[in-house]
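**Student:** My questions concern the predicted model and sequence given below.
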Amino acid sequence: MSTNNLEGIVELHVHSAPDIRERAYSDLELSDAARSVGAKAVVIKSHHGTTMNRAFLVNEYNRKVYNEKKFTMYGGIVLNYAVGGLNPVAVETALKLGAKIVWLPTIHADNQLEKLGKSGGIVCVKNNEPVEKLKEILALVKKYDVTLATGHLSADDIFVVARHAKNMGINKIVINHPEFWVVGLSTQQQAALVREYDVYLERCYAQPMGGGKYKSNLEDNYNLVNELGPDNIIINTDGGQVENPHWEVAFQQSIDYLADKGISPEDIYKMTRTNPAKALGIN
């Protein structure tokens, strides 16, 4: 087994408590875990609102208790119904409060609800163009120079949003877990997004298959890295579920698997430190 420590990693996608769903760690417990492995930064995500306010409190606690700044927690806003969906006021408020990522709809995206046989989801694209509220939000993403993440949009909608965002001059675009069955981007489509719009592909540890079961993505992640190279790939976990290993264990397993398959330390460093730091806009 190859050994790769987690010193300096940047993780853009962990779910922690408080949450409607049971999570493996609270925000403070997640911070302790991240600090224990030497992580540089972790972004906490909630399908039900904002997390930059929670991250602020964790950072204040760490500053007062540990008096050091080696680790930073960040947050953002997810544009589901809990914040009014495509709500520019909520977005700008979050950005003024320090949000670093604007996630497009996830559990309330029209794509996800339709694939679950439901209706009433949030529509981001009509007639091959972002809807007007989304255009307003993209303008805010550009104004505040933060990261745009595509959430659970469909493959077709992701291409539309990526094209429009890139044409606006938004350069920090992350395609969330493109292999997730709800998103359903093929390897060819992922390669096309990289080629045409220079996006980052977020490849995660595991994806939900329903009924509390998770499918390992380790082999799929390796195959994509082997095919596309490391320059536009981010290795993250989408961790926090009680059904999966703890976030830091999942991260370790992910990079150990890649190393065992022959991916170089330099490429692993790029996908776990350099690329996510650039995508987040941190040094």
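**Tutor:** Okay, I see it.

**Student:** make it CA atoms for all contacts and neighbour counts henceforth
**Tutor:** Noted.

**Student:** Going along the chain, name the helices of the stretch 101-250 of the chain.
**Tutor:** Taking DSSP state H, counting those that start in this stretch, the helices of the stretch 101-250 of the chain run over residues 110-115, 132-144, 155-168, 187-197, 218-228, 247-260.

**Student:** now these as a markdown table including mean neighbour count?
**Tutor:** Formatted as a markdown table, the helices of the stretch 101-250 of the chain follow (neighbours: other CA atoms under 10 Å):
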| stretch | mean neighbour count |
| --- | --- |
| helix 110-115 | 19 |
| helix 132-144 | 17 |
| helix 155-168 | 18 |
| helix 187-197 | 16 |
| helix 218-228 | 17 |
| helix 247-260 | 20 |
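
**Student:** With distance to L57 added, can I get the ones you listed in JSON lines?
**Tutor:** As requested, the helices of the stretch 101-250 of the chain are exported to JSON lines (distance: least, CA to CA, whole Å):
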{"stretch": "helix 110-115", "distance to L57": "32"}
{"stretch": "helix 132-144", "distance to L57": "22"}
{"stretch": "helix 155-168", "distance to L57": "31"}
{"stretch": "helix 187-197", "distance to L57": "35"}
{"stretch": "helix 218-228", "distance to L57": "34"}
{"stretch": "helix 247-260", "distance to L57": "21"}
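
**Student:** between the ones you listed, which gets nearest to T51?
**Tutor:** helix 132-144 (16.6 Å; CA to CA).

**Student:** how about the helices of the stretch 101-250 of the chain, which one is nearest S26?
**Tutor:** Nearest of these (CA to CA): helix 247-260, 11.9 Å.

**Student:** Pull out the buried residues from the helix or strand following that closest one.
**Tutor:** Once the chain leaves helix 247-260, the next helix or strand it forms, by DSSP states H and E, is helix 265-269. Across helix 265-269, burial judged by 16 or more other CA atoms under 10 Å covers 267-269.

**Student:** same thing with stretch 92-107?
**Tutor:** In stretch 92-107, counting by 16+ other CA under 10 Å, buried: 92, 94-95, 98-107.

**Student:** I would like the residues contacting it, please.
**Tutor:** 47, 50-53, 74-80, 85, 91, 112-113, 122, 140-141, 144, 146-153, 280 (CA atoms under 8 Å, 6 or more residues apart in numbering).

**Student:** what do you get if the cut-off is 7 Å, keeping everything else the same?
**Tutor:** Contact with stretch 92-107 is made by 47, 52, 74-80, 122, 140, 146-152, 280, as judged by CA atoms under 7 Å, 6 or more residues apart in numbering.

**Student:** okay, pairing it with this:
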Amino acid sequence: MTTEADPALVQSLMQGAIDLHCHSGPSVMARALNHEQALEQAAEAGMRAVLFKDHYYPTGPFVDVLKESGKATQAEPVGSIVLNNAVGGINPFAVEPALKCGAKVVWMPTVSAANHIREGHRKSLLPTKGKMLKQVGLSAVDARGDLLDNVKQVLDIIAEHDAVLSCGHLHISEVWPLFDEAKKRGVNRLLVNHPSYTVGATLSDIKELVGMGAWIEHSICMFIANRMKVYDDAFLKQMIEAAGVDRTFFGSDLGQTNAPLPVEGFRQIIGLCLSLGYSEDDVRKMVSTNAAQLAGIGANQS
């Protein structure tokens, strides 16, 4: 049984927290708050930065609007691009302007990933508010398992901008050649999000990924009490131990309707990690400084 965390300690650990996986709107998917509201709530809680992620459009322009309107003074907004069909797939011509316009993270396909589509064959993964065109399945590799040329072009652009490469919802079998080639081409910031969900990484895979220099992000929504919870506390601890505290961090993966708001998700995961026996320093790494180091945010970059 978990014990209730000291609210003052939780609030202390919220100071400087970073969410690199916020699903605020506008979106074709049902959202509980918009980007401006997400940033305001994060700032009020003492958080340092919020990355806006949408499966259908680059969010960098919203970062520029928030900064130009003076609404980004307490918490930093961060943009991203997800390489789904909506932006032409794994498209270097979409990645380049995104990275020149507020984006720090490039996600490989999610809803358009062939792996994601197979996973959702019998259940609705990430439904939209209304009916939309069926996604065309995308992969990073060809039928022989070799990395596609357009993927290599994207990697070169990511390396040039020193941005973060996330594997998105590609299968772990695609992640190995992707990250191998990324390292060869000078990409220094490698991210695996929710490794056991859709990606299909095992605990031994997680250890190997960290050995390659990758960071492991866990989705808060999958571990706290809500309609999207899929894993128990014991499994969370196993995954943290597999990667190590120094290479693990949390993103909310929240913003959906009928779910905790991103800030509340962070409060709950802090309490959960404390109840699992992690120290204040460990928790601060997993909600703040590790994400800062990965994304190159502020003075915590090293």
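**Tutor:** Yep, it's here. Remember, predicted model here, so these are calculated numbers, not experimental data.

**Student:** of the buried residues of helix 265-269 of structure 1, closest to E7 of structure 1?
**Tutor:** Y269 (10.1 Å).

**Student:** With adjacent residues omitted, what lies nearest to the aligned partner of T202 of structure 2 in structure 1?
**Tutor:** By TM-score structural alignment, T202 of structure 2 lines up with S186 in structure 1. Leaving out its chain neighbours, the residue that sits closest to S186 of structure 1 by CA to CA, 6 or more residues apart in numbering is E179, at 7.3 Å.

**Student:** thinking again about what came up before, mind putting the buried residues of stretch 92-107 of structure 1 in CSV, distance to E219 of structure 1 included?
**Tutor:** Shown next, in CSV, are these (distance: CA to CA, whole Å):
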residue, distance to E219 of structure 1
E92, 39
A94, 37
L95, 36
G98, 36
A99, 33
K100, 30
I101, 28
V102, 29
W103, 26
L104, 27
P105, 28
T106, 25
I107, 26
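
**Student:** helix, strand or coil for the aligned residue in structure 2 for V89 of structure 1?
**Tutor:** Using TM-score structural alignment as the criterion, V89 of structure 1 maps onto F93 of structure 2. Of the three states, F93 of structure 2 takes helix according to DSSP: H, G, I helix; E, B strand; the rest coil.

**Student:** and F93 of structure 2, how many neighbours?
**Tutor:** Each residue near F93 of structure 2 was counted by other CA atoms under 10 Å, and the total is 14.

**Student:** Please report how far it lies from V154 of structure 2.
**Tutor:** 9 Å (CA to CA, to the nearest Å).

**Student:** now swap in D246 of structure 2 and tell me
**Tutor:** 28 Å.

**Student:** ok, now L165 of structure 2?
**Tutor:** 10 Å.

**Student:** cool, P61 of structure 2 as well?
**Tutor:** For P61 of structure 2, the distance to V154 of structure 2 - CA to CA - is 20 Å.

**Student:** what do you get for A8 of structure 2?
**Tutor:** A8 of structure 2 is 44 Å from V154 of structure 2, by CA to CA.

**Student:** what span of structure 2 lines up against stretch 147-166 of structure 1?
**Tutor:** With TM-score structural alignment as the criterion, stretch 147-166 of structure 1 aligns to 164-183.

**Student:** what's the neighbour count on the closest residue to T51 of structure 1 other than its chain neighbours?
**Tutor:** Among residues not flanking T51 of structure 1 along the chain, G75 sits closest, at 4.5 Å (CA to CA, 6+ apart). Counted by other CA under 10 Å, the residues lying close to G75 of structure 1 total 28.

**Student:** ditto for G262 of structure 1
**Tutor:** 12.

**Student:** which residue lines up with it in structure 2?
**Tutor:** In structure 2, G262 of structure 1 lands on G277 (TM-score structural alignment).

**Student:** Kindly report the same for K70 of structure 1.
**Tutor:** Using TM-score structural alignment, K70 of structure 1 lines up with Q74 in structure 2.

**Student:** same check, this time on A250 of structure 1
**Tutor:** Match for A250 of structure 1 (TM-score structural alignment): G265.

**Student:** ok, its match - contacts?
**Tutor:** 220-221, 252.

**Student:** Mind putting these into JSON lines with neighbour count?
**Tutor:** Formatted as JSON lines, these follow (neighbours: other CA under 10 Å):
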{"residue": "I220", "neighbour count": "24"}
{"residue": "C221", "neighbour count": "28"}
{"residue": "S252", "neighbour count": "27"}
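
**Student:** so stretch 49-61 of structure 2 corresponds to what in structure 1?
**Tutor:** Stretch 49-61 of structure 2 maps onto residues 41-53 of structure 1, going by TM-score structural alignment.

**Student:** Can you check the distance spanned by the matching stretch, start to finish?
**Tutor:** 16 Å.

**Student:** and if you look at stretch 283-290 of structure 2?
**Tutor:** 10 Å.

**Student:** got the buried residues for that stretch?
**Tutor:** 283-290.

**Student:** and if you look at stretch 201-218 of structure 1?
**Tutor:** 201-208, 217-218.

**Student:** ok, now how distant is the match of A250 of structure 1 from M222 of structure 2?
**Tutor:** From G265 of structure 2 to M222 of structure 2 the distance is 10 Å (CA to CA).

**Student:** try I297 of structure 2
**Tutor:** I297 of structure 2 is 25 Å from M222 of structure 2, by CA to CA.

**Student:** just Y56 of structure 2 next, same as before
**Tutor:** Y56 of structure 2 sits 22 Å away from M222 of structure 2, going by CA to CA.

**Student:** what's the answer for R48 of structure 2, then?
**Tutor:** 23 Å.

**Student:** try I240 of structure 2
**Tutor:** 14 Å.

**Student:** Equivalent analysis for M47 of structure 2, please.
**Tutor:** Distance from M47 of structure 2 to M222 of structure 2, by CA to CA: 21 Å.

**Student:** now swap in A214 of structure 2 and tell me
**Tutor:** A214 of structure 2 is 21 Å from M222 of structure 2, by CA to CA.
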